[in-house]
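*Asks:* Build me a model from this:
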Amino acid sequence: MSPNVGSAMTALIDRVSQLVRRSDTAPGALLPGTARSTVASDARGNAWTPRGSDGKPLSNEQQAEVADLQQTDRRVRSHEQMHINAAQGIQVSGPHFDLQDGPDGRRYAVAGEVEIDTSPGRDHHETLWKARAIQVAALAPPDPSAQDRAVAAQAARMEEQASSALAEQQARQARVSRHYRSSSAPTLLSTYA
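*Replies:* Alright, predicted model coming up:
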């Protein structure tokens, strides 16, 4: 086998591995130990019918429930991913999902959360930056939850406190600087004395 073919095979294997890993996290993906739903055609080869984990066809109500769960799963995962994408370097963990079993035997995300580090920074400047970044991350989804808004409000208070502390620190530094400039400036009298 030539080196080019070997490297092409390695690249192909890597790509397939990535696709397999990505499909494991797809909405409605099966988790270890969960049943697999099946689809089958009837004896005449008509359209595929979704089946439950017991192999029986799903009723119309069950199919509607699966469709609702799939939509909720996509919305929840997208919502949490928006928080992560907007985190701008803030320490986050997650996402963590609350899962519900569907009539098709799959598990769907029905709620989720991403934990964001809301501790103050090492100094007022960092705290100010971090508070603003937390607000952006918390309000990133177009439909922020009550918890998202509460985190953003907490970060707004943190921003206000850091801004006040920074202004106070800068005013103090300006007073000290003026004091030293005025007391250390040589006067005409002291120069000739």
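*Asks:* C-alpha only now, for contacts and for neighbours.
*Replies:* Noted.
*Asks:* All the strands of this protein, residue numbers only.
*Replies:* 38-40, 49-51, 92-101, 107-116 (DSSP state E).
*Asks:* Output these as JSON lines; include the columns mean neighbour count.
*Replies:* Shown next, in JSON lines, are the strands of the chain (neighbours: other C-alpha atoms under 10 Å):
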{"stretch": "strand 38-40", "mean neighbour count": "16"}
{"stretch": "strand 49-51", "mean neighbour count": "19"}
{"stretch": "strand 92-101", "mean neighbour count": "14"}
{"stretch": "strand 107-116", "mean neighbour count": "19"}
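*Asks:* Next, the second sequence, to be compared with the first:
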Amino acid sequence: MTLTARPALSGLPKRHGAMTLDLVAPGPLTTIAPYAGKVEAVSQTLEKAHGLVLPATGTLTTSRSTSLQWFGRDMWLLSGVTPGAGLSAHAALTDQSDGWAVFDLTGPDGAAVMARLTPVDLRLSACPVGTAIRTEAEHMMVAITRTAPDNLRIIGFRSMAKSLAHAIETAMERVAAG
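*Replies:* From the prediction side, this is the model:
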């Protein structure tokens, strides 16, 4: 039997008004959970292998096509690269690549769109570039990062990708309609 990878859903990008929703292929996704007392060792190993240190709670760091974001208590998500050698000696690593769908919501009204779906204030003044949040959107658990002034990256469970995309697109339509 041959297994073939398929995208989480089709039909994207979607555009409404000045907003675009698109599916992103971030490369490998790996959660990193440092063993007790190993946070500093994990950070040093990541810096040596990828040029990134563990970001503070609620933040994101990037280097070229690699990003590292806070993903919950004592957990970070490494995107775009397979973890470097030696990291598994200091942390539990779990490949999450097939478990998540990653969307970019681009345009000036991203916060207004997401205000219809999540209780978090995503305006640029409250959510500057480099912010990483875990919350819910339309009753689905998501991670949201601000990667640019006009871009929100939304990570949701792959099994709910179609529902999440539909909810975001509906909110986009409502914002575009005024």
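*Asks:* Now the TM-score, please.
*Replies:* Remark: TM-score between the superposed chains equals 0.24 [TM-score structural alignment, normalised by the length of structure 2]; 85 aligned residues with a C-alpha RMSD of 6.1 Å.
*Asks:* quick revisit: tell me which of the strands of structure 1 sits nearest to S7 of structure 1.
*Replies:* Among the strands of structure 1, strand 92-101 comes nearest to S7 of structure 1, with 34.9 Å by C-alpha to C-alpha.
*Asks:* who's in contact with the closest one?
*Replies:* 80-81, 84, 107-117 (C-alpha atoms under 8 Å, 6 or more residues apart in numbering).
*Asks:* Tell me what angle it forms with strand 107-116.
*Replies:* Relative orientation of strand 92-101 of structure 1 versus strand 107-116 (axes from the mean of the first three to the mean of the last three C-alpha atoms, to 10 degrees): 160 degrees.
*Asks:* about what we covered before: can you add distance to S93 of structure 1 and give the contacts of strand 92-101 of structure 1 back as JSON lines?
*Replies:* Shown next, in JSON lines, are these (distance: C-alpha to C-alpha, whole Å):
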{"residue": "E80", "distance to S93 of structure 1": "11"}
{"residue": "Q81", "distance to S93 of structure 1": "11"}
{"residue": "I84", "distance to S93 of structure 1": "9"}
{"residue": "R107", "distance to S93 of structure 1": "21"}
{"residue": "Y108", "distance to S93 of structure 1": "20"}
{"residue": "A109", "distance to S93 of structure 1": "17"}
{"residue": "V110", "distance to S93 of structure 1": "18"}
{"residue": "A111", "distance to S93 of structure 1": "16"}
{"residue": "G112", "distance to S93 of structure 1": "12"}
{"residue": "E113", "distance to S93 of structure 1": "9"}
{"residue": "V114", "distance to S93 of structure 1": "6"}
{"residue": "E115", "distance to S93 of structure 1": "5"}
{"residue": "I116", "distance to S93 of structure 1": "7"}
{"residue": "D117", "distance to S93 of structure 1": "9"}
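*Asks:* ok so, going back, got JSON lines for the strands of structure 1, with distance to D148 of structure 1 too?
*Replies:* Supplementary listing: the strands of structure 1 in JSON lines, determined by distance: least, C-alpha to C-alpha, whole Å:
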{"stretch": "strand 38-40", "distance to D148 of structure 1": "38"}
{"stretch": "strand 49-51", "distance to D148 of structure 1": "36"}
{"stretch": "strand 92-101", "distance to D148 of structure 1": "14"}
{"stretch": "strand 107-116", "distance to D148 of structure 1": "10"}
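*Asks:* mind checking which of the ones you listed is nearest S163 of structure 1?
*Replies:* Ranked by C-alpha to C-alpha, the member of the strands of structure 1 that lies closest to S163 of structure 1 is strand 107-116, at 20.9 Å.
*Asks:* which other helices and strands contact that closest one?
*Replies:* On a contact count with 3 or more C-alpha pairs under 8 Å, 6 or more residues apart in numbering; DSSP states H and E, strand 107-116 of structure 1 meets helix 60-85, strand 92-101.
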